[in-house]
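Asker: got a predicted model here, sequence first, then my questions.
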Amino acid sequence: MERFQTITPVDGSVYVERPYATANVINLTLEKAQTAQTHWQALPLEARQAICTKAVECFVANQDAIGEEVTWMMGRPMAYTKGEVAGFVERATHMINIAPEALAPIMLPEKQGFRRYIKRVPLGTVFVVAPWNYPYLTAVNAIVPALLAGNTVILKHSAQTPLCAERMVAAFVEAGIPEDVFQYLHLSHADTESVMQHHSIRHVAFTGSVPGGAMVERAVAGRFIGTGLELGGKDPAYIRQDAEIKNAVETVIDGAFFNSGQSCCGMERLYVHEDVYDDVVNQSIELVKQYKLGRPDNPETSLGPLVRTASADFVRAQTQEAINQGAKALIDPHHFPADQPNTPYLAPQLLVNVTHAMRVMTEETFGPLLGIQKVKDDDEALRLMNDSEFGLTAAIFTQDEARGEQLAERVEAGTVFLNRCDYLDPALAWVGIKNSGRGCTLSQVGFEQLTRPKSFHFKRV
């Protein structure tokens, strides 16, 4: 039986080893999910809500072990892993609470002799493919609303974070979810594609890279099923001359370096009005120097390793290429003794004198690196912010809310923040444009992706 290993970035050891699901297990899982869906759909929404609520409680009860596992699987400092549990609770609870309104039938105005309404009915079985960087937050976005809507769910998690799939399913099983409604599979890439092509899968929710998203679209081509694709990002921030500088800098730096920069909606490029450019750069340097790079199981660490050495080497290469093209590095790596070549431990870096001729300002970095570019006015900032193949989030910092809203209307992104960044409000639609993907999760709109409309047209006789 073929197996895979999860290599921890903490020290390079094997942290988890699991077998891949066999063809028989895969087929049986799919059949069970399809059979279980009819019964699950028939349960009252209140019953599905109660089970999801209990599952959240079961999940939280194991938050210490869950946090430790996240640290060892993907390298996030122990001090921050409970934040993912809190985010899981916030998103799941919000979706549970809004489900009655989001899933309510649309009752049409009275028409003499007729009764008409539209119901939102489940799709069937939803296949969720989740990534390692926010292993619970990305998964919960689709799983909880899919279950609330009456779908069954099969979860395939990253091979870097396989315990997350096991933990989530275990929480729902403990909460009393009917057998086979929520299952997981550990799959190879080839088997993942095969599952997407199976006749019982009616929706694929995928979070990952742009090439991964293209693979999903190829796999389901001609099947006429829905896909939700949350892909890459190169999210920009703009600090205007009238911004509250201290708050803006603190917010952007945190948005750029939290999770070692391994966030789809992390800040990867910063545009600053020339009037406040020097002040922003100086404050940014001082803040970045306060990070403590080290082993994530050390409670004093505020910046852990990247998920693997290859990821750190990619950021190193992107940085060096920009420097060779004229960029200037502002942070001395020697300030961070844990930074070592040929390891996933990488010092944070700020680059100035950057342009869009450099990959560092156009290609997703996914690491602790931020390019800072000076602009002369709002129009130049907007042109540069929109000069990207991606469009996930963007942030504008200004004390003039009216002007900020005018600028936000012109930004090409799924979410535009004003005076904050890098946060998913579950009441808002989480959506990307361009190469950041398609579809939507969270909010009432997110339920529309996981249901289909069914019209009822009754004539009274």
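Answerer: Structure's in. What do you need? Note that this is a predicted model, so its numbers are computed, not measured.

Asker: from here on, just use CA atoms for contacts and neighbour counts.
Answerer: Noted.

Asker: got the contact list for Pro296?
Answerer: With C-alpha atoms under 8 Å, 6 or more residues apart in numbering as the criterion, the residues that contact Pro296 are Val10, Thr71, Trp72, Gly75, Arg76, Pro77, Met78, Ser302, Leu303, Gly304, Pro305.

Asker: isn't the second one up against Pro299?
Answerer: No. Under the contact definition of C-alpha atoms under 8 Å, Thr71 does not touch Pro299, with a separation of 11.3 Å.

Asker: disregarding residues adjacent in the polypeptide, which is nearest to Arg91?
Answerer: Closest residue in space to Arg91, ignoring its immediate chain neighbours: Pro426 at 5.4 Å, by C-alpha to C-alpha, 6 or more residues apart in numbering.

Asker: helices or strands up against the helix or strand containing Phe88?
Answerer: Element membership for Phe88, per DSSP states H and E: helix 78-102. Under the contact criterion of 3 or more C-alpha pairs under 8 Å, 6 or more residues apart in numbering; DSSP states H and E, helix 78-102 touches helix 45-61, helix 63-74, helix 137-148, helix 443-449.

Asker: take this one as well and set it beside the first:
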Amino acid sequence: MEAGQNLIGGGWRASDSGATFVTVDPTNGETIGVVPDGGATDIDAAVTAARDALGDPQWARMSPSERARLLWRVADLLERDAEEIAVLETRDQGQPLRIARNVSVAGAVEHFRYYAGWCTKIDGRAPAHSRADALNYTRRVPVGVCGLITPWNFPLLIAAWKLAPALACGNTVVLKPAEQTPLTALRLARIFIEAGFPPGVVNVVTGGPEAGRALVEHDGVDKVSFTGSTEVGRSIVRGSAGNLKRLSLELGGKAASVIVGDADLERAVAGNLQSGIQNSGQVCAASSRFYVARPRYEEFAERLAKAAAAVQLGPGQDPDTQMGPVVGEEHLSRVDGYVRSGVEQGAALLTGGARAAGPLARGSFYLPTVFADADDGMRIAREEIFGPVLTVMPFDDLDEVAARVNDSEYGLAASVWTRDLATAHHLADRIHAGCVRVNMVAGIDPAAPWGGMKASGWGREMGTEAIEDYTEVKSVWIGLE
């Protein structure tokens, strides 16, 4: 069983209260770790350590090339211990081991290497202003102490895509992982120590909502980056008002997928099923509401249901597993509640709609579920379920479907499936989402910005945009007379 302590100021410590909580394997409900249940005093100590490190010459005056070397070293150490960390992620979160290896750990490695390359390229400019008596130049400087709050669906990967740009820009950080999946964050903390980061630059505090609120409200924190639900995101906006923190919020989604009449149906079914059930549907950009051209609607729904019914459920470490459990019993009950609402509101349940039976009943396994004959007003078509629940609806023309896709509070991601280039560009332009994918199911890379519109959040992760979000612009005037 894993046991952990918080990393604060370069040292390992229990929570001030001595309280702990357990984390469980969603495959079987067994306890796999005991970690500190940090609270406000632990957060205060971590923020103090981060603020002290921010002004410490060891970090503040470190050359960009040396910061790059440290980040690259983190990537090397992650790669060295990749199998161990992937297994830990699978046990704590439930995702199939191939996803933990090829997406979570490999993606984290790539983020640290990508932003290591940015360290030596964060510069300003000399504006062409109209004053002959002065020179003006700008610099990008660190925001300061960054509070990073990560969710339970991709604990390691999302921590990496916040930590890497924040540190590349010279900030110090306090990371608060989701209480459901804290283990790889604590393992990553050990890697930062081994890589040689100065004390206090990276701090990790495990805990529940109290710790999260304390981090958001702390006046010693200059920026909060949060990935999670829209409801919690709104509370963060309110809680951060005290010192007007800068915010990056990657929030909920209800990703639409539009299957045009000329689409390759075989590819569209396979791709959309993959998107909808990846990580058991616990992906903010998972395709979950499908708009299918009416002449292809019945065929698509039947094919999708048949493919979903054939998905192999099982423990993440089983190489034959295609879909693991949801993160825990509380979340399984939430997913099942949405399915019951779909049935009650009159949608046709084509497959799934229940937790798995037999040996898998010990864990939090939910069958891939497909609904047809739904409408846009149903909860299963409007609200984020965050589970393997897919809803199929017909459409008649492109103007209609664009309006229906946009009739949502969310705007994180969407997909379009068509062989026609003009249709692809037309719909990509009209859909209000931060990311539109055409004939593909993935759209994340360290070099490309990621984030949402409307209630799906503020700001962007990854790419040049993350560098902008983790820096302030300072304007300097030099008198020439």
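Answerer: Nice, I can see it. Small disclaimer: the values here were computed from a predicted structure and weren't measured.

Asker: coming back round to it: now the helices and strands packed on helix 78-102 of structure 1 as TSV including distance to Asn419 of structure 1 and mean neighbour count?
Answerer: Listed next are those as TSV, based on distance: least, C-alpha to C-alpha, whole Å; neighbours: other C-alpha atoms under 10 Å:
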stretch	distance to Asn419 of structure 1	mean neighbour count
helix 45-61	31	19
helix 63-74	29	21
helix 137-148	23	25
helix 443-449	22	22
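
Asker: which stretches in the stretch 251-400 of structure 1 count as helices?
Answerer: 277-288, 309-324, 378-386 (DSSP state H, counting those that start in this stretch).

Asker: could these go into TSV alongside distance to Val216 of structure 1 and mean neighbour count?
Answerer: As requested, these are arranged in TSV below (distance: least, C-alpha to C-alpha, whole Å; neighbours: other C-alpha under 10 Å):
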stretch	distance to Val216 of structure 1	mean neighbour count
helix 277-288	38	16
helix 309-324	23	18
helix 378-386	26	18
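
Asker: between these, which one is closest to His157 of structure 1.
Answerer: Comparison of the helices of the stretch 251-400 of structure 1 against His157 of structure 1 by C-alpha to C-alpha identifies helix 309-324 as nearest, at 19.1 Å.

Asker: what stretch of structure 2 does that closest one fall on?
Answerer: Mapping helix 309-324 of structure 1 onto structure 2 (TM-score structural alignment) gives residues 329-344.

Asker: now that stretch on structure 1. Mean distance?
Answerer: When structure 1 is superposed, stretch 329-344 of structure 2 averages 1.8 Å from its matched positions, counting by mean C-alpha distance after the TM-score superposition for structure 1.

Asker: who touches that stretch?
Answerer: With contact meaning C-alpha under 8 Å, 6+ apart, stretch 329-344 of structure 2 is reached by 26, 326, 349, 353-355, 364-366, 371, 378-380, 385-387, 389.

Asker: any of these buried? List them.
Answerer: For those, a burial check counting by 16 or more other C-alpha atoms under 10 Å picks out 26, 326, 349, 353-355, 364-366, 371, 378-380, 385-387, 389.

Asker: in structure 1, what stretch matches stretch 27-38 of structure 2?
Answerer: Going by TM-score structural alignment: stretch 27-38 of structure 2 matches residues 10-21.

Asker: re the thing from before, so the residue nearest to Arg91 of structure 1 is in contact with Val445, correct?
Answerer: No. Checked against C-alpha under 8 Å, the pair Pro426 of structure 1 and Val445 is beyond contact range at 10.7 Å.

Asker: hang on, the earlier thing: name the residues contacting each of Thr71 and Pro299 of structure 1.
Answerer: Shared contacts of Thr71 of structure 1 and Pro299 (C-alpha under 8 Å, 6+ apart): Pro77, Met78.

Asker: how many neighbouring residues does the aligned partner of Ile201 of structure 1 in structure 2 have?
Answerer: Aligned counterpart of Ile201 of structure 1 in structure 2: Val221 (TM-score structural alignment). By the criterion of other C-alpha atoms under 10 Å, Val221 of structure 2 has 27 neighbours.
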